[in-house]
Each structure stands twice: as structure tokens, then as C-alpha cells.
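Peer 1: Okay, predicted coordinates and the sequence, questions at the end:
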Amino acid sequence: MTTDERERPDGLAGEREMLEGWLEFHRATLAAKCAGLDGKQLRETSVPPSDLSLLGLVRHLAEVERGWFRRVLAGEDVPHIYCTEADPDGDWHPAEDDTWEEAYATWQGEIARARELAAATPSLDAVGAKRHRTGTAHNLRWIYTHMIEEYARHNGHADLIRERIDGAAGE
């Protein structure tokens, strides 16, 4: 596992460039934590009774990218990818036939769409077109900050899972 190809934002970058840079850094970190593992390893859970796996983390973050950028920021009416009424935590519960290739492609697709939507948003102060399911409104600055927090927290989980799988550890 190599994480040294990630780019940190310039320490003197402007606010938007800094937020975008740290989000990209954390996206790349999760990809690096998953690199080089096979499908079985990517499904390994952390510790019982947890359902937390690297595959589940990628699926979860695809849902999170979709929720904040497509639903909240852009107001798109898009369904959940993995979560259903029957299994609201379906992102954490891949079925036997769910593959890494599909999850990774879906995650990357959601990231690409998030980048497009954010780039089309003229200001960090721009408020999302829809309110979050909690009823609160959020501007792009808040969304970026939350996404960085979301990835950072889950990258800590990914680091522990990866270390348990094959001993690889890193920032």
C-alpha cells in the first residue's frame, strides 16, 4: 500500500482550493488503503460484531458523495445506490455477488459528478438547492468541511482494517 503519491494542498492556498485539496487528498487516501487487495480481503470486517469493511466503506462514501453533492447541493432527485427501506444500511452490507469493481466504479462516478457540481457552484457561500433530510440548509463550504471530516474519520477505520488484513499501515 502506497499513500505517498497523494498531493497535499499548498499551505498558502486560498480557502476553496484548500478545501478541495484536502477532500481530494482524503479520497486518494481511501483508494490507497484499498489498493492491492483481492475481493475477499476487501470484504473482511474489522471485528465482530461490526459490519465495517473496506468494500463497505467505499460503498458508504459513494452514498455520502451522492447525498451531499447531488441531493443537497444540486437538488437532484436521485435514489440511494445501496440503501433501501428494507436495509437502510445497505451500503455496509454487500451481497455475495457485489463486486469491488462495481463499487469502485460507482464511487468514482459519484466523485466525478460531485466535482462537476462543486465546480459549477460559484461560491462557497452558495446554499444547496435542497435541505438535508434533517431539515437543515448547508452551503458549499459546510459540505466540503463535512466531507473532509467524513473521509478523515473513515480513513482511520480503513487504516485499522488494512493493518489487520496484511499489516500495512500508513498515513
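Peer 2: Sure, I can see it.

Peer 1: Only C-alpha atoms from now on, for both contacts and neighbour counts.
Peer 2: Will do.

Peer 1: Next, work out how far apart Ala152 and Asp87 are.
Peer 2: With distances taken as CA to CA, to the nearest Å, Ala152 is found 25 Å from Asp87.

Peer 1: Looking at those two, which has the bigger crowd around it?
Peer 2: Regarding Ala152 and Asp87, a neighbour count based on other CA atoms under 10 Å identifies Ala152 as having more, with 19 against 11.

Peer 1: Taking the centroid of the protein, which residue is nearest it?
Peer 2: With distances taken as CA atoms, centre = their mean, the chain has Leu61 as the residue nearest its mean C-alpha position (3.0 Å).

Peer 1: Residues touching the helix or strand hosting it, excluding its own?
Peer 2: Here Leu61, judged by DSSP states H and E, is contained in helix 54-65. Contacting residues not belonging to helix 54-65 are listed as 30, 34, 42-45, 80-82, 91-94, 100, 103-104, 106-108, 110-111, 114, 147, 151, 154, 158, 161-162 [CA atoms under 8 Å, 6 or more residues apart in numbering].

Peer 1: One more: stretch 154-171?
Peer 2: With contacts defined as CA under 8 Å, 6+ apart, stretch 154-171 is touched by 1, 3, 26, 29-30, 33-34, 41, 44-46, 53-54, 57.

Peer 1: Next one for the comparison:
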Amino acid sequence: MTTERREPAQNADERTMLEGWLDYHRQTLAVKCQDLTDEQLRTASVPPSELSLMGLVRHMAEVERNWFRRVLTGDDPGPIHYSKEDPDGEFHLTEADTWQDAHDGWQTEIGIARRNAAGFGLDELSAGRSRHSGEPFSLRWIYTHMIEEYARHNGHADLIRERIDGVTGD
């Protein structure tokens, strides 16, 4: 699977800009995973950490599901990879876990996220509420948070990828 990253528009309206940056960071994570074997994608960064590229992709599928389904629309299909018994399950990989499954699940959640967000205005408030303040979130806040979440994890992905095969990049 080859992913091309598209630079976000430099003079677009706010929504197009936010969606462009979110897609750019989604594409960046996919690029960091390109041309690696399942074994390499399951390789943990540095013991005792279990952080791996495949784990990051599975984590981001959970994050997409949480923010664009549970929080934004109130739909709660449950977790994909974690449970109460294993709250970090997305990072607990076995040899049975494949890139194809991780990638397909992630892309499914991205597709649902796009469809759900398309039905909301930037200032429209979510069905779900903050567990801290009790307040709902605007779609603008969710987009901004998701850009931050991907950007942070893409930094992790840079370091993991460099450790695996020396590949670096932006």
C-alpha cells in the first residue's frame, strides 16, 4: 500500500483547512508504516515500552471511533482492540495481528469519521460531553484535538521507524 501525502491548502476556508491538516496527519502515519513487514510493524520501540507502528495505527482507529462516533454523534459501538480487562489492548500485539487488519480497521473508522463530521457545522456541539467539565465539544475542537493527537503520535512513529530501518523524514 502506497500512500501519497497531500499538503493542506494554504488559503482555504477554516473547515477545509482543518480537514486538510487532519488528512495530512492521517496520511503521515500511513507513510511511516509503508514498505514494512508485519513483523517490523509489530516491533516495539524500546523495552519496556510496547509502542509499535501497528499499535499506533490500532490506537488511532480507537481514537477516531471515540471522537467521531461516541463523542460527536453519541453512537457507542464499543472498543475495537481494548477492554476493561486490557485497557491498552491496541498495543498488545501477537503474531496473529496483521497490518492488513489494522490498516483496514483504521480506514473504516476514518471513513465513518468523515461521514459523521460532514453532518455537523464547525460550531455545532457534540452529543457526548467532557468527563471533566460536563460540557459538549464543538466539531472545531474535535478537529483541532485530532490534529494534535496525530501530530504527537507521528513524532513517536518517526522514532520507531528510524529504529526499525533507519528511514527518517517529515
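Peer 2: Nice, thanks for sending it over. Note that the coordinates shown come from a computational prediction; the quantities given were computed from them, not determined experimentally.

Peer 1: now what about the TM-score between them?
Peer 2: Once superposed, the chains reach a TM-score of 0.94 (TM-score structural alignment, normalised by the length of structure 2), with 168 aligned residues with a CA RMSD of 1.3 Å.

Peer 1: picking up where we left off before, now do the residue nearest to the centre of structure 1 against Glu15 of structure 1, distance only.
Peer 2: Separation of Leu61 of structure 1 from Glu15 of structure 1 (CA to CA): 23 Å.

Peer 1: What of Trp92 of structure 1?
Peer 2: 33 Å.

Peer 1: Tell me which of the two has more neighbours.
Peer 2: Summary of the neighbour comparison: Trp92 of structure 1 and Glu15, criterion other CA under 10 Å, with Trp92 having more neighbours (23 against 11).

Peer 1: so what's the more buried one closest to, chain neighbours aside?
Peer 2: On the basis of CA to CA, 6 or more residues apart in numbering, the spatially nearest residue to Trp92 of structure 1 that is not a chain neighbour turns out to be Gly56, at 4.4 Å.

Peer 1: Would you map the helices across structure 2?
Peer 2: Secondary structure of structure 2 (DSSP state H): helices located at 14-33, 38-41, 53-65, 72-73, 99-118, 139-165.

Peer 1: Indicate which one of those helices is closest to Pro8 of structure 2.
Peer 2: Closest approach to Pro8 of structure 2 among these is made by helix 14-33 (4.7 Å; CA to CA).

Peer 1: Quick check on the contacts of helix 54-65 of structure 1: which are buried?
Peer 2: In terms of neighbour count (16 or more other CA atoms under 10 Å), the buried residues within the contacts of helix 54-65 of structure 1 are 30, 34, 42-45, 81-82, 91-94, 100, 103-104, 106-108, 110-111, 114, 147, 151, 154, 158, 161-162.

Peer 1: what about the helix holding Leu61 of structure 1, distance to the chain center?
Peer 2: 5 Å (CA atoms, centre = their mean, to the nearest Å).

Peer 1: How about stretch 90-101 of structure 2?
Peer 2: On the basis of CA atoms, centre = their mean, stretch 90-101 of structure 2 is displaced by 16 Å from the centre of the chain it belongs to.

Peer 1: for stretch 31-43 of structure 2, same thing?
Peer 2: Between the mean C-alpha position of stretch 31-43 of structure 2 and that of its chain there is a distance of 16 Å (CA atoms, centre = their mean).
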